[in-house]
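Visitor: What follows is a predicted structure for the sequence shown.
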Amino acid sequence: MELLFSNQPTHTLTLPRLYDPRATLLAPSSPAPSEPPAPRDSGTETDVRFLVWWLREFLLEDRDRPELFSQGDTVRPGILVLVNSTDWELEGELDYVLQDGDELVFISTLHGG
């Protein structure tokens, strides 16, 4: 996973509290956004679905191969996701609403992690 994200094991992010889900569901022919969405006064609470999209669009180093990290709106099979040291399946997976101070860990179970 580090190789996909600038060879850094840790990233500290500041994300908006709310987002417009339509901004993250770009049609395949639409160009990728050039900068992260601005904070909003209304919309959907920022969840893991938004984080996966944000990581793919703005932090993924190899922009030509996003499939190494994600598949559709989720992470690709073979990537374990922990939310505050708990398997994300117990926290609601993509629907988990992010809280200040949350720690999410993405671990590739392929090729030794």
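Guide: That came in fine, so what should we check first?
Visitor: Please make it C-alpha for all contacts and neighbour counts, starting now.
Guide: OK.
Visitor: pretty sure Leu18 is in contact with Thr44, am I right?
Guide: Yes: between Leu18 and Thr44 there is a contact at 5.2 Å, judged by Cα atoms under 8 Å.
Visitor: More neighbours: the two, which one.
Guide: When Leu18 is set against Thr44 and neighbours are counted by other Cα atoms under 10 Å, the residue ahead is Leu18, at 18 against 14.
Visitor: Comparison target below:
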Amino acid sequence: MADKLIIELLFGGGAELLFDKIKKRTIELPSLQKYFPENNNEKWTIRDLLVWLKDNLLRERPELFLQGESVRPGILVLINDADWELSGELNYEIQNNDSIMFISTLHGG
């Protein structure tokens, strides 16, 4: 198994404001066992990615992006342009070259 996993992250609808106003970035995830030594899984899941995002890319107001171990209500998650509900949500095993998009559907007034 390869040590690294390369994926594309996209943020829209205001979610990018929490991530240094960067809408699109390609990232290389480290070996899962190096990042989460206590994790017995062999593959990165969306659940793992959310922890990694919080630790590495989320710059402000995590409560606007995360709630518990998932994204907060009002954040649409697309995996390869399909709703994550079709792929297993938090348990989806991330594949090399996946495109994962987070879109905020909440708009303040």
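Guide: Good, I have the coordinates. Remember, predicted model here, so these are calculated numbers, not experimental data.
Visitor: Quick one: end-to-end length of stretch 25-33 of structure 2, please.
Guide: 23 Å (Cα to Cα, to the nearest Å).
Visitor: no wait, stretch 3-21 of structure 1
Guide: Between the opening and closing residues of stretch 3-21 of structure 1 lies a distance of 28 Å (Cα to Cα).
Visitor: got it, and stretch 55-66 of structure 2?
Guide: Start and end residues of stretch 55-66 of structure 2 are separated by 12 Å (Cα to Cα).
Visitor: What of stretch 36-54 of structure 2?
Guide: Using Cα to Cα, the gap from the first to the last residue of stretch 36-54 of structure 2 comes to 14 Å.
Visitor: Name the nearest residue to the residue nearest the centre of structure 1, ignoring sequence neighbours.
Guide: Within structure 1, the residue whose C-alpha comes closest to the C-alpha centroid is Val52; the distance, by Cα atoms, centre = their mean, is 1.7 Å. With Cα to Cα, 6 or more residues apart in numbering as the criterion, Val52 of structure 1 has its nearest non-adjacent residue at 6.5 Å, and that residue is Thr74.
Visitor: mean per-residue distance, the longest helix along structure 2 to structure 1?
Guide: Under DSSP state H, the helix in structure 2 containing the largest number of residues is helix 46-56. Helix 46-56 of structure 2, aligned to structure 1 and superposed, deviates on average by 0.8 Å (mean Cα distance after the TM-score superposition for structure 1).
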